[in-house]
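# The following comprises the amino acid sequence and a computationally predicted model.
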Amino acid sequence: MKAPLLRPRHPGWKKDLSGPNDEPGRLLYTCFISNPPNYFDDIYLELPRATLNSRGFVAISSIIMMMITLVTAALFFFVMALPIHSFEFLIADLIMLSLLIVGAGSAIWGWRLDTECPRDEPIRFNRVRRKVYVYRFRSNAFRLFSRTEWGVHVDVFDWDDLHAEYCSAYGPMGTGGKIELVMLAVREPGTNIARDRFKFAGSQEDGESYWAIAQLFMQQGPQAIPVFDRPPRDWNNEDDTLNIARRLAPKVKWPEDIDIESRTAP
């Protein structure tokens, strides 16, 4: 099997996609792509990049986890109040205290993730500036109440430094399941050293097709983008949904200066 181009390699690396200025790879029929591009014109292309597809499940799980944690906390304080002091009771106290900390932390992390992650995390390709603008939500499970470690950041990269990789791994999905995704790596200029990676698409089909669309746009222009049967999805206009987590999720709002720069020529 061919070795990965970049170092360090992604743990789930399976293959490299064609380079940003190489001939575009596979493009599926547009009817099989989850969502058409959000927007494109002569200057920039915006592709959807929602990192949370099943909104609400994590929030509900977090509520259940918090209820279990409260029961564990009550049991912990009950055991602590017992007039019994032995090695076995000390071990039981430590186990319940560990479950209390892990349960509360997991519940808070899951709730914040499901309700604070934006409805979409789009990525813009500006073919005139040859820049890529990534609307990116970051979280930190070990710093649950940090203001700097949680929230939206916009990263700007050079188009020529991007590299697409197809990755997969088996994750804890009930009885086990295969997780497929396409990652975009950012190389140190002139090297094959990856200094950053982020999720581009949640499936091989979408990832390879979106990457081919980005290549076509950056190399040939908007006329090379295929025609889609469906109109673009309005991610910010979903207030009528019954999914509470999606309604609570913040709308996409680019910083004003980056919004102007990403949509215009120099």
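Right, received. Where do you want to start?

# rest of the way, CA atoms for contacts and neighbours
Noted.

# The most centrally placed residue in the chain in helix, strand or coil?
In the chain, the C-alpha nearest the mean C-alpha coordinate belongs to residue 51, at 3.3 Å (C-alpha atoms, centre = their mean). Classification of residue 51 by DSSP: H, G, I helix; E, B strand; the rest coil places it in coil.

# Equivalent analysis for residue 180, please.
Going by three-state DSSP: residue 180 is strand.

# got a list of what the nearest residue to it once chain neighbours are set aside touches?
Nearest residue to residue 180, sequence neighbours excluded (C-alpha to C-alpha, 6 or more residues apart in numbering): residue 168, at 4.4 Å. Residues counted as contacts of residue 168 (C-alpha atoms under 8 Å, 6 or more residues apart in numbering) are 12, 13, 14, 178, 179, 180, 181.

# Where does residue 168 sit: helix, strand or coil?
Per three-state DSSP, residue 168 ends up strand.

# and the contacts of residue 168, which are buried?
Neighbour-count burial within those applies to 13, 14, 179, 180, 181; the criterion is 16 or more other C-alpha atoms under 10 Å.

# related to what we said a few turns ago, how close does the residue nearest to residue 180 get to residue 203?
Separation of residue 168 from residue 203 (C-alpha to C-alpha, to the nearest Å): 9 Å.

# Spit out the residues that contact those two alike.
Applying C-alpha under 8 Å, 6+ apart, one finds that residue 168 and residue 203 are jointly contacted by 180, 181.

# Among the buried ones among the contacts of residue 168, which one sits closest to residue 77?
residue 179 (40.4 Å; C-alpha to C-alpha).

# hey, where'd the strands end up in the stretch 151-266 of the chain?
For the stretch 151-266 of the chain, strands defined by DSSP state E, counting those that start in this stretch occupy the ranges 151-158, 162-171, 177-187, 194-201.

# okay, pairing it with this:
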Amino acid sequence: MAQPKLTPPCRGWQRDLPGPNEPLAEAPVLVWLAPTHLDDVCLELRRNFLVVRGLVVFFALFSALLALVFAWALLSISEFKGSDWGEIALFAIAEFAMLVFFVWSSAVFYRLDVSPPRDLPLRFNRLRRKVYVYGFHSVWWNPFTRWYVTTASYDWDDLRAEKWKVRSATANGGLIIKEGVSIAVVRPGTNEVIERFDLSTRAANTSNVWAYVCHYMQHGKEGLDPCEADPHDANDVPPYNIALRLAPKVQWPAEMNAESSSAP
């Protein structure tokens, strides 16, 4: 049975994919995903912070309405007459706890949908042999702390890809299966992981998307289906998607933007 090469392996590890300069093991085909930019210099792929982006904000609205209901109930305690003070105290504690919970959940849902940038693009510069990562740091359980954009660049030769699959149970006893490809950045000459980021979290694009990137970095855009190139401005979002309209625009640092899209 195959064992992970990297230390440590990614969560839900299934198998290691070929190295960045090794022969391709699968066809470089993308499913339900098209590059936002593809030329002789760089390839850019989009990534989603949430698959259901644009829907979670409505859960925030629903939680906010429930918070108002419990706030009204808490303020109405003074109208209780003839009740035992112990019962009133327990009622007040329960109402206050529910109020806090729904205020918190409303803030969580809102920030999960609205705070991340409109896109989290990856740029692979073939001529510089580097990848440029537009990321986002969040603390989902603490919506009141600072969430922020991160950018970084790594050498192509230091990247390793792993396929993963994670199973989790739902409240009603169901099963959710998620799979994708994680890219690890290793310390040069070792298998020691120093950083990780997702390449794809779509079940339809697991090892194939890594093969697509490797083909581009090894051979250029020749051999890739030109119909898969769909130039798209990351900040151009549907007018009906409230969350994306409110979300911050993608804005690379000026120097990194110039470097990642140009030849040495």
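All right, it came through fine. In this text the structure is predicted, and so the values were computed from the model without any measurement.

# Do you know the score for how well these two fit?
TM-score for the superposed chains, counting by TM-score structural alignment, normalised by the length of structure 2: 0.85, backed by 260 aligned residues with a C-alpha RMSD of 2.7 Å.

# So residue 20 of structure 2 belongs to a helix, correct?
No. Counting by three-state DSSP, residue 20 of structure 2 falls outside a helix, being coil.

# Would you agree it is in contact with residue 159?
Yes. Counting by C-alpha atoms under 8 Å, residue 20 of structure 2 does reach residue 159; the two are 6.6 Å apart.

# Need the overlap of contacts for those two.
By C-alpha under 8 Å, 6+ apart, no residue touches both residue 20 of structure 2 and residue 159.

# do you know how far the nearest residue to residue 217 of structure 2 once chain neighbours are set aside is from residue 19 of structure 2?
Spatially, and ignoring its direct neighbours in sequence, residue 217 of structure 2 is nearest to residue 126 (5.1 Å; C-alpha to C-alpha, 6+ apart). Per C-alpha to C-alpha, residue 126 of structure 2 is found 16 Å from residue 19 of structure 2.

# can you give me the helices in the stretch 1-150 of structure 2?
Applying DSSP state H, counting those that start in this stretch to the stretch 1-150 of structure 2 gives helices spanning 56-75, 85-114.

# export the ones you listed to CSV and tack on distance to residue 25 of structure 2 and mean neighbour count?
Converted to CSV, the helices of the stretch 1-150 of structure 2 look like this (distance: least, C-alpha to C-alpha, whole Å; neighbours: other C-alpha atoms under 10 Å):
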stretch, distance to residue 25 of structure 2, mean neighbour count
helix 56-75, 38, 17
helix 85-114, 36, 18
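
# that older thread, what residue in structure 2 is paired with the residue nearest to residue 180 of structure 1?
Counting by TM-score structural alignment, residue 168 of structure 1 corresponds to residue 165 in structure 2.

# Distance check, its match against residue 15 of structure 2.
In terms of C-alpha to C-alpha, residue 165 of structure 2 sits 10 Å off from residue 15 of structure 2.

# if I look at residue 25 of structure 1, how far off is residue 136 of structure 1?
25 Å.

# wait, what's in contact with the closest residue to residue 159 of structure 2 other than its chain neighbours?
Leaving aside its chain neighbours, residue 159 of structure 2 sits nearest to residue 185 (4.8 Å; criterion: C-alpha to C-alpha, 6+ apart). The contact partners of residue 185 of structure 2, taken as C-alpha under 8 Å, 6+ apart, are 154, 158, 159, 160, 193, 194, 195, 196.

# more crowded one of residue 25 and residue 136 of structure 1?
residue 136 (21 against 16; other C-alpha atoms under 10 Å).

# That one touches residue 124, doesn't it?
No. Here residue 136 of structure 1 does not reach residue 124: they are 11.5 Å apart, not a contact under C-alpha under 8 Å.

# Tell me the buried residues in stretch 186-203 of structure 2?
For stretch 186-203 of structure 2, a neighbour-count test (16+ other C-alpha under 10 Å) marks 186, 191, 192, 193, 198, 199, 200, 201, 202 as buried.

# Can you get me a residue count around the aligned residue in structure 2 for residue 253 of structure 1?
Using TM-score structural alignment, the partner of residue 253 of structure 1 in structure 2 is residue 251. A total of 13 residues lie near residue 251 of structure 2 under the criterion other C-alpha under 10 Å.

# what's the answer for residue 26 of structure 1, then?
For residue 26 of structure 1, the tally of surrounding residues (other C-alpha under 10 Å) stands at 16.

# Same question for residue 204 of structure 2.
15.

# OK, contacts around it?
Applying C-alpha under 8 Å, 6+ apart to residue 204 of structure 2 gives the contacts 31, 32.

# do you know how far it is from residue 20 of structure 2?
Relative to residue 20 of structure 2, residue 204 of structure 2 is positioned 21 Å away (criterion: C-alpha to C-alpha).

# What of residue 122 of structure 2?
In terms of C-alpha to C-alpha, residue 122 of structure 2 sits 16 Å off from residue 20 of structure 2.

# cool, and residue 205 of structure 2?
Residue 205 of structure 2 is 17 Å from residue 20 of structure 2, by C-alpha to C-alpha.

# Repeat that for residue 89 of structure 2.
Residue 89 of structure 2 is 64 Å from residue 20 of structure 2, by C-alpha to C-alpha.

# can you check residue 231 of structure 2 too?
Distance from residue 231 of structure 2 to residue 20 of structure 2, by C-alpha to C-alpha: 25 Å.

# again with residue 43 of structure 2
Distance from residue 43 of structure 2 to residue 20 of structure 2, by C-alpha to C-alpha: 15 Å.

# what about those two, which has more around it?
residue 43 (24 against 20).

# can you pull the contacts of the more buried one?
Contacts of residue 43 of structure 2 (C-alpha under 8 Å, 6+ apart): 35, 36, 37, 123, 124, 125, 126, 216.

# Kindly report the same for residue 21 of structure 2.
Contact analysis of residue 21 of structure 2 by C-alpha under 8 Å, 6+ apart lists 157, 214, 218.

# what's the counterpart of the second one in structure 1?
In structure 1, residue 214 of structure 2 lines up with residue 215, judged by TM-score structural alignment.

# thinking that match is in contact with residue 24, fair?
Yes. Shown here, residue 215 of structure 1 and residue 24 form a contact pair, counting by C-alpha under 8 Å, at 5.8 Å.
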